[in-house]
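Participant: Let me see the structure of the following:
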Amino acid sequence: MDSHFYDRLSAELKDMESAGLLKPERIISSAQGGVVDIGGRKVLNLCANNYLGLASDPRVIDGALSATREWGAGLASVRFICGTQDIHKHLEASIAEYLGYHDAILFAAAFDANGGVFEPLLSEQDAIVSDSLNHASIIDGVRLSKAKRYRFATNDMNDLERVLQQARAEGVRSILIVTDGVFSMDGTIAQLDRIVELAERYGALTMVDDCHATGFVGPDGRGTPALKGVAGRIDIISGTFGKALGGAMGGFIVAAQPIVDLLRQRARPYLFSNALTPAVCGASLAAIRIACSPDGDERRARIQNNAAAFRSRMRAVGFDLIPGEHAIIPVMLGEAQLAQQMAAELLEAGVLATGFYFPVVPNGKARIRTQMSAALTTAQVHQAADIFEHVGRKLRII
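Facilitator: Purely as a prediction, here's the structure:
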């Protein structure tokens, strides 16, 4: 045994703890929802990606149970060996149709979808132009590709055009612009209409990670491309079944047929990961049906109303919020230890809301990221705002 190795790890953990950078895991003793049980107490949950409130919806649960009874607990195989069932093809067809694409390919996680998409499609002759605030999974996926790498300042169209001009001047073959549809730490929405305009001007392809949008943003919940009026003009969309669409797990890519076909042959996370369980497929299919229904419309309206009400209340008492209209509402605090302290005080007072700090966000940009959902009632949103105000005044934040 290398005792120096373990001593080094222990020292790193102590340093993280003293800097307030350890991430505690709070154990939930109930199903996911607007109210959860923690330590024998019911608390309001303001930090789940459960945007449509479907994680514990009986219809979604029934979808998972029915699929398990019919198709079994799992495949014990990757897709190309003996891991493809009818239900996998049904889910791929359903998400592709919902988002208006030819086909879809499933991954064990959305992180894997972003991790596996670039390397098979692009070589050293090509270029990836990435927003500087893109999700970690995009950053890791880009690192695995041999393509040339360019970054542009987040949501800055002048800087994007500068980078596109540079890439073209350097003679690259194909350019892929990639951006989050919604930036998960800030809740800001990408300017996809302008990105598509620039892409078409410079002969580039486009990709959007729409994990924090699919199901509840834009007309019929079809995501940021629909919201920005460029539905069908984005070449590749990555998404998840782990947020609005059931809250389970699993990712996907929707794109034109040649892209999907090549990913099936060469995307390593797809080739070397077990197929999604039938339960996840069944739950996700049920969630897509709900998202497409009048119930989905009602839930999307509830999210918008909850977000507007919470933003208004929080601004009125003096909290520093990142402006926006999305269900992600970051409460800016600056220092990691303050974010940790506030999260602990909020939980004690009855609200589960997690602090985010370096390396998840830049140093000095620590925050409490709150997220509205259709699982919360109007009264609960106001109750949460009251608790935030109480804790904020106690800690002299406001």
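
Participant: CA atoms for contacts and neighbours, from now on please.
Facilitator: OK.

Participant: count of neighbours near Tyr6?
Facilitator: By the measure other C-alpha atoms under 10 Å, the count of residues near Tyr6 is 11.

Participant: and the gap between it and Met16?
Facilitator: Per C-alpha to C-alpha, to the nearest Å, Tyr6 is found 15 Å from Met16.

Participant: now do Asp295
Facilitator: Distance from Asp295 to Met16, by C-alpha to C-alpha: 45 Å.

Participant: Could you do His88 as well?
Facilitator: Taken as C-alpha to C-alpha, the span from His88 to Met16 is 42 Å.

Participant: Neighbour count: the two, which is higher?
Facilitator: Using other C-alpha under 10 Å as the criterion, His88 and Met16 rank with His88 on top: 22 against 13.

Participant: Second chain to compare with the first, below:
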Amino acid sequence: MPFDLSSVLAAREAAGLKRQRICLDSGQGREIWVEGQAYLNFSGNDYLGAASQPEILQAWRAGLERWGAGSGASPLVTGYSQPHARLEAQLCDWLGVEAALLFSTGFAANQAVLKALLGKEHLQWQDRLNHASLQEAGAASPAPMKRFAHNDMAHLARLLAPKRGLIISEGVFSMDGDQAPLSELVALSQASGNWLMIDDAHGLGVLGAAGRGTLAAQGMRANQVQILMGTFGKALGCAGAFVAGSRELVDYLANFAREYVYSTHLPPAQAEAISAAIAWVQQADGAREQLQAHIALFRQGAAQLGLRLGDSQTAIQPLLVGESEAALILAQRLRQRGVWVTAIRPPTVPAGQARLRLTLTAAHRPEDIARLLSALAEATA
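Facilitator: The predicted model follows:
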């Protein structure tokens, strides 16, 4: 056989790293059902509870009636319609950018940008903890990739060369929940003459005035970076992604980003739902405040239990465990107590840094946090 898949899978299972899909019996929410049993859900990315908001659901239904189930083609053929154009304009107004381009997923958006922009004449500088979509696209590009220590601006400054390419960072890091020092990144970008790209998948909607994201939360403007990527599948409760920047950047990507040019566009009905989600998120100060209260409540209780959390003030709260097997055992103990938390293991995180990735949402209740803390106290005793 040309491919010995069974041996590779067996080796991954022996190392405690094999993944298994879990089929839910329910939709997303503070509670999920698996194989007929209810669990408190601390593993989702629906940070504000937007996925179940009636106005968003109704916008999707109305979009289906008006525009049908799919877009029918790639956006440069006949797949680009009025809901897409309205959504792009809405993103520009919300975030204060010149132009935006829609993609099917955040993974595709990140891959599209790096593949379309980076040539062998360029350099790229990536935070060591960037998402896999960024690191994989960077590794596959002809531009040499220099990885700087996580959020270490002094290290980045030593690696930079003038006017050679692209600095790339997340706004909120997906596995650690901490934020990039965006003002320092902007300053280094400006001083070196290199472009800056920020992936704000986990900050958009959650942080900043009107949910404008990590840049706004840190007193920055979106137009201070050349490339901003955000997703609709986290705080906005839908699916899809966008890349925003100058009109010239968006025109360039529409011509040269293969993930855009050669993919069927996201359905117009989905674009209608996303537009409704943005309108809802802009007014969701109460949900953002509730989420912050839950984060503070959880971190206070975890400190009292002596749990080893990452340095995060966002919805992503990593409970550091160390070895993969220990993380799996802890996750299983929590499930036995009706609490669903996912164990994150290499290669998603570095070797020896397996963890439980706890995610808090505005839809949780204080009693849910108390139950989570009680289950953690029992499971770690």
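
Participant: Tell me the counterpart of His390 of structure 1 in structure 2.
Facilitator: If you follow His390 of structure 1 across to structure 2 using TM-score structural alignment, you land on Glu378.

Participant: What count of nearby residues applies to its match?
Facilitator: Neighbours of Glu378 of structure 2 using other C-alpha under 10 Å come to 12.

Participant: Surely it forms part of a helix?
Facilitator: Yes. Looking at Glu378 of structure 2 with DSSP: H, G, I helix; E, B strand; the rest coil, it is inside a helix.

Participant: Please list all residues in contact with Ala351 of structure 2.
Facilitator: By C-alpha atoms under 8 Å, 6 or more residues apart in numbering, the residues touching Ala351 of structure 2 are 323, 345.

Participant: What residue in structure 1 is paired with it?
Facilitator: Checking with TM-score structural alignment, Ala351 of structure 2 has Asn363 as its match.

Participant: Relative to Ser184 of structure 1, how far out is that match?
Facilitator: Distance of Asn363 of structure 1 to Ser184 of structure 1, given as C-alpha to C-alpha: 17 Å.

Participant: can you check Val254 of structure 1 too?
Facilitator: In terms of C-alpha to C-alpha, Val254 of structure 1 sits 20 Å off from Ser184 of structure 1.

Participant: neighbour-wise, which of the two wins?
Facilitator: Under the neighbour definition other C-alpha under 10 Å, Val254 of structure 1 and Ser184 were set side by side, and Val254 has more, 26 against 20.

Participant: show me where the stretch 251-398 of structure 1 has helices.
Facilitator: Secondary structure of the stretch 251-398 of structure 1 (DSSP state H, counting those that start in this stretch): helices at 257-266, 268-271, 278-291, 294-316, 336-349, 378-394.

Participant: Check these for me and report the most buried one.
Facilitator: With neighbours defined as mean count of other C-alpha atoms under 10 Å, the helices of the stretch 251-398 of structure 1 peak in mean count at helix 278-291, which reaches a mean of 25.

Participant: What lies in contact with that helix?
Facilitator: In contact with helix 278-291 of structure 1 (C-alpha under 8 Å, 6+ apart) are residues 54, 59-68, 71-74, 87-88, 91, 94-95, 98, 215-216, 220-221, 241, 245-246, 248-250, 296-297.

Participant: Repeat that for stretch 305-325 of structure 2.
Facilitator: With C-alpha under 8 Å, 6+ apart, stretch 305-325 of structure 2 has contacts from 16-17, 47, 172, 174-179, 291-292, 295, 302, 327, 343-346, 351-361, 377.

Participant: Return the members of those classed as buried.
Facilitator: Neighbour counting by 16 or more other C-alpha atoms under 10 Å classes 16-17, 47, 172, 174-179, 291-292, 295, 302, 327, 343-346, 353-361, 377 among these as buried.

Participant: ok now stretch 310-322 of structure 1, how far from the chain's centre?
Facilitator: 24 Å (C-alpha atoms, centre = their mean, to the nearest Å).

Participant: can you tell me what part of structure 2 it aligns to?
Facilitator: Residue span in structure 2 matched to stretch 310-322 of structure 1, by TM-score structural alignment: 298-310.

Participant: Next: stretch 9-21 of structure 1.
Facilitator: Using TM-score structural alignment, stretch 9-21 of structure 1 pairs with 5-17 in structure 2.

Participant: Okay, buried residues for that stretch please.
Facilitator: 16-17.

Participant: Contacts for it, please.
Facilitator: Contacts for stretch 5-17 of structure 2 (C-alpha under 8 Å, 6+ apart): 18, 324-325, 345-346.

Participant: sec struct for Gly16 of structure 2, please.
Facilitator: Under the three-state scheme (three-state DSSP), Gly16 of structure 2 adopts coil.

Participant: how close does it get to Glu323 of structure 2?
Facilitator: In terms of C-alpha to C-alpha, Gly16 of structure 2 sits 9 Å off from Glu323 of structure 2.

Participant: what residue of structure 2 takes the place of Gly242 of structure 1?
Facilitator: Under TM-score structural alignment, Gly242 of structure 1 pairs with Gly233 in structure 2.

Participant: do Arg59 of structure 1 as well
Facilitator: When structure 2 is aligned by TM-score structural alignment, Arg59 of structure 1 is paired with Glu55.

Participant: check contacts around that match.
Facilitator: Counting by C-alpha under 8 Å, 6+ apart, Glu55 of structure 2 has contacts Ala276.

Participant: So Ile167 of structure 2: helix, strand or coil?
Facilitator: Going by three-state DSSP: Ile167 of structure 2 is strand.

Participant: can you tell me which residue in structure 1 aligns to it?
Facilitator: Ile167 of structure 2 maps onto Ile177 in structure 1, by TM-score structural alignment.

Participant: burial count for its match?
Facilitator: 25.

Participant: In contact with it, which residues are there?
Facilitator: 128-130, 199, 204-207.

Participant: Structure 1: matching residues for stretch 187-204 of structure 2?
Facilitator: So stretch 187-204 of structure 2 sits over residues 197-214 in structure 1, by TM-score structural alignment.
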